[in-house]
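[1] Fold the stuff below for me.
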Amino acid sequence: MNTFQLTCFLTVAETLSFVKAARQLNVTQPAVTHQIRSLEEELNAQLFKRTTRAVEITQEGLIFLNDAKNVLNIITLAKKRFEEPVGDERQFFSIGCHSHNEVHLLPGILRRMTESCPTLYPLFQVVPFQHLYQLLEEGTVDVVTAFREKEQKKETGIYRELALVRMTGILPASHPLAEKEALDRGDLLTQRLILLDPQRCPDSLNAVQHELTTGRTVSDLFMCSSVDVCLTLVKAGFGVAIQPDFPSLRDPALAYIPIEGVEPLSYGAYYKSVTGKPLLKLFLQLCRDNFPVQPKC
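    Model prediction:
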């Protein structure tokens, strides 16, 4: 995946025309078509429906739209770091996350960082999983906070665990099951399950979701694009959401009940090296001492 592919995708999405996109980009139509096809092959998803009369963006294309914009913004900001006047004293620190929900874990950490570095300028990059690790490899982000992947490739970098996060069933506080100390598989079989779209969550969470949904019918499941959507459906009474439990992010209107027999997930930070990176070193130190989830014993 490269910036030209993303630019072609966004231009076609805006114009809904390969001809107009090629004209705007000052390239040939076959060149735009080739870039879109290459991108679709890499993502293993169809981004556009093409006929002789019209071009329509698919549901997969709509989902990828914000991701593509975010990736291009990240690259643009990275370039601008070196275009600013010499007098710019901002100290940029780029944090990669897989979901906007996880951003809410970090205000306390960043507040403490500014005590040591008043010119700190945090940048958040919320992009898909594989692309985020690619940005870490390229040095576009300084650190990625994420759940540890069981089959993570070595080239992703160094992983430092910050917390073990238990899996919970989330339901309205008034729900009959909210009084239980833990939910078993039998409890979950009586409820519709609200899950994150497998393309929008880590493999470790996907594995838990797959285990808990084996044998369930499609009508028993809701697939959501974000944690916020999951919680909205929970509040509306559509079922029980299966989510990792970050106590500092709990909604007081909901109950978070541990699920029996499901191992906690490791949550931590991926990075390449702290050598010559004082802000990264400070961030990791503060996370170790102040991360808002009970640390591993």
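
[2] rest of the way, CA atoms for contacts and neighbours
    Will do.

[3] Helices of the stretch 1-150 of the chain, residue ranges please.
    Here the stretch 1-150 of the chain has its helices, by DSSP state H, counting those that start in this stretch, at 3-15, 18-25, 29-43, 59-80, 100-103, 107-116, 129-138.

[4] other SSEs contacting the first one?
    Taking 3 or more C-alpha pairs under 8 Å, 6 or more residues apart in numbering; DSSP states H and E as the contact definition, the neighbouring helices and strands of helix 3-15 are helix 18-25, helix 29-43, helix 59-80.

[5] 7 Å instead, please
    helix 18-25, helix 29-43 (3 or more C-alpha pairs under 7 Å, 6 or more residues apart in numbering; DSSP states H and E).

[6] neighbours of the closest residue to Asn101 other than its chain neighbours, just the number please.
    Among residues not flanking Asn101 along the chain, Val227 sits closest, at 6.9 Å (C-alpha to C-alpha, 6 or more residues apart in numbering). Neighbour count of Val227, defined by other C-alpha atoms under 10 Å: 21.

[7] Likewise for Leu132?
    22.

[8] and the helices and strands packed on helix 3-15 as CSV, adding distance to Phe222 and mean neighbour count?
    Shown next, in CSV, are the helices and strands packed on helix 3-15 (distance: least, C-alpha to C-alpha, whole Å; neighbours: other C-alpha atoms under 10 Å):
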stretch, distance to Phe222, mean neighbour count
helix 18-25, 34, 18
helix 29-43, 23, 16
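
[9] quick one more, to check against the first:
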Amino acid sequence: MNTQQLECFTTLAKTLNYAKTAEQLSMSQPAVTRQIQSLETELSTQLFNRTTRSVSLTQVGFQFLPDAQQMLGLYYHSLEWISTFHKHKRTVLRIGYADSHANWFISKILSGVLADNENIVPELTLDQTDANLHRLTTSQLDLVLGIKDAKFTAEDIAFQKLHDDAFVCVMRKNHPLALACKKRRRKSVSSKDMWPYRQIIDIPPYLLKHVFSRGHHIVPVNDELDNILCATTSEAYNLALAGAGFALIPQHLTLPHKELIFLPWEESPHAPMGIYYRQQGGMDKNSAIYKFIILARECTKEAMPCHKQ
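    You can find the predicted model right below:
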């Protein structure tokens, strides 16, 4: 199937006249007939009913018409996009990340990158870190933002640490724990402080069976309480806003909110948070990759501390 066949089919479906179709497409009438016949042969079906006096779509032809129009539309849209891309010398910057709440941090960095070069076209891929790292090694991504994976190794992939990430206790300002900390002028919480209260546990689905089924907890969990499991940080935020409990959120994923309070967890483990990138791309000081990493360092200094209460 080719575009000429589709052009002949869609035009004939509109005119229902071979002579008019040939005129509109600047082709001979026999050439139009050959294209229609070759398309019908390829699809193993008849698209038009033909008599000496009229042409009409068959039922199959009628149902195939929207698909044919869509295929042509996508083809010409791609041609125009590619032409514009080369004309303006656009550069695609492909960024992988593991949680939608990282968007605020990525956008903060990108605003500086785009201010220097408006022809950079960002493409964001939301997926698990291991899947994005595979894309990075196969050149499907340029950068992967997130927590360092201790099991990942690749000779041509480098990791730029931005800071040591920790968990932050997130809850409504009227939560009993938040009120107790305010009364005692506490600026952080301990595991003992959190223990009596229901927890909203944010843990990716692929870790659930490996963690809870074996009795291993990344964060302290009081199993005697009716805790809530959720799969994303967004879900944890929404439940915390609803007053369902407190949540321990990685620091780089905490978003300021007027109804929430953010208190560091005193016993929190720490893990390097940063950017994976291919070493070759990061060496060019004029590249979008290099600029993104430099601006990420600057943004981290401003954005990573816990939000002011």
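
[10] one step back: could you export the helices of the stretch 1-150 of structure 1 as CSV, including distance to Pro264 of structure 1?
    As requested, the helices of the stretch 1-150 of structure 1 are exported to CSV (distance: least, C-alpha to C-alpha, whole Å):
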stretch, distance to Pro264 of structure 1
helix 3-15, 36
helix 18-25, 47
helix 29-43, 29
helix 59-80, 28
helix 100-103, 17
helix 107-116, 23
helix 129-138, 20
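
[11] Leu189 of structure 1 is nearest to which of those helices?
    Leu189 of structure 1 lies closest to helix 100-103 among those, at 27.3 Å (C-alpha to C-alpha).

[12] Buried residues of that closest one, list them for me.
    Glu102, Val103 (16 or more other C-alpha atoms under 10 Å).

[13] And Phe64 of structure 1? What does it align with in structure 2?
    When structure 2 is aligned by TM-score structural alignment, no residue sits opposite Phe64 of structure 1.

[14] Next one: Phe64 of structure 1 from Leu6 of structure 1, what distance?
    Between Phe64 of structure 1 and Leu6 of structure 1 the computed distance is 10 Å (C-alpha to C-alpha, to the nearest Å).

[15] Off-centre distance for the host helix or strand of Leu177 of structure 2?
    Assessed by DSSP states H and E, Leu177 of structure 2 sits inside helix 176-183. Computed by C-alpha atoms, centre = their mean, to the nearest Å, the chain-centroid distance of helix 176-183 of structure 2 equals 37 Å.

[16] May I see the buried residues of that helix?
    Buried residues in helix 176-183 of structure 2 (16+ other C-alpha under 10 Å): Leu177, Ala178, Cys181.

[17] residue contacts, the residue lying closest to Ala19 of structure 2 once chain neighbours are set aside?
    Spatially, and ignoring its direct neighbours in sequence, Ala19 of structure 2 is nearest to Gln29 (5.9 Å; C-alpha to C-alpha, 6+ apart). The neighbours of Gln29 of structure 2, taking C-alpha atoms under 7 Å, 6 or more residues apart in numbering as the test, are Tyr18, Ala19, Ala22.

[18] Adding distance to Asn238 of structure 2 and neighbour count, write those residues out as CSV.
    Output for those, formatted as CSV (distance: C-alpha to C-alpha, whole Å; neighbours: other C-alpha atoms under 10 Å):
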residue, distance to Asn238 of structure 2, neighbour count
Tyr18, 61, 21
Ala19, 63, 15
Ala22, 60, 19
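
[19] Now intersect these with the helices, please.
    Tyr18, Ala19, Ala22 (DSSP state H).

[20] nearest to Ser56 of structure 2, of the residues you listed?
    Closest to Ser56 of structure 2, out of all of these and judged by C-alpha to C-alpha, is Tyr18, at 11.2 Å.

[21] distance between stretch 203-215 of structure 2 and the chain's centre?
    23 Å.

[22] Now do the contacts for Gln264 of structure 1.
    Quick fix: residue 264 of structure 1 is Pro, not Gln. Pro264 of structure 1 sits in contact with Leu164, Val165, Arg166, Met167, where contact means C-alpha under 7 Å, 6+ apart.

[23] Counterpart of it over in structure 2?
    Looks like Pro264 of structure 1 aligns to His270 there (TM-score structural alignment).

[24] show me the contacts for the nearest residue to that match once chain neighbours are set aside.
    Nearest residue to His270 of structure 2, sequence neighbours excluded (C-alpha to C-alpha, 6+ apart): Ala166, at 4.8 Å. By C-alpha under 7 Å, 6+ apart, the contact list for Ala166 of structure 2 reads Pro250, Gln251, Ser268, Pro269, His270, Ala271.

[25] What is the neighbour count of the counterpart of Asp245 of structure 1 in structure 2?
    Taking TM-score structural alignment as the criterion, the aligned counterpart of Asp245 of structure 1 in structure 2 is Gln251. Applying other C-alpha under 10 Å, we find 22 other residues in the vicinity of Gln251 of structure 2.

[26] that older thread, mind putting the buried residues of helix 176-183 of structure 2 in TSV, distance to Phe105 of structure 2 included?
    Output for the buried residues of helix 176-183 of structure 2, formatted as TSV (distance: C-alpha to C-alpha, whole Å):
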residue	distance to Phe105 of structure 2
Leu177	28
Ala178	26
Cys181	28
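
[27] Pick the one among those residues closest to Leu141 of structure 2.
    Among those, and counting by C-alpha to C-alpha, the member closest to Leu141 of structure 2 is Ala178, at 41.0 Å.

[28] Many thanks, I have nothing further to ask.
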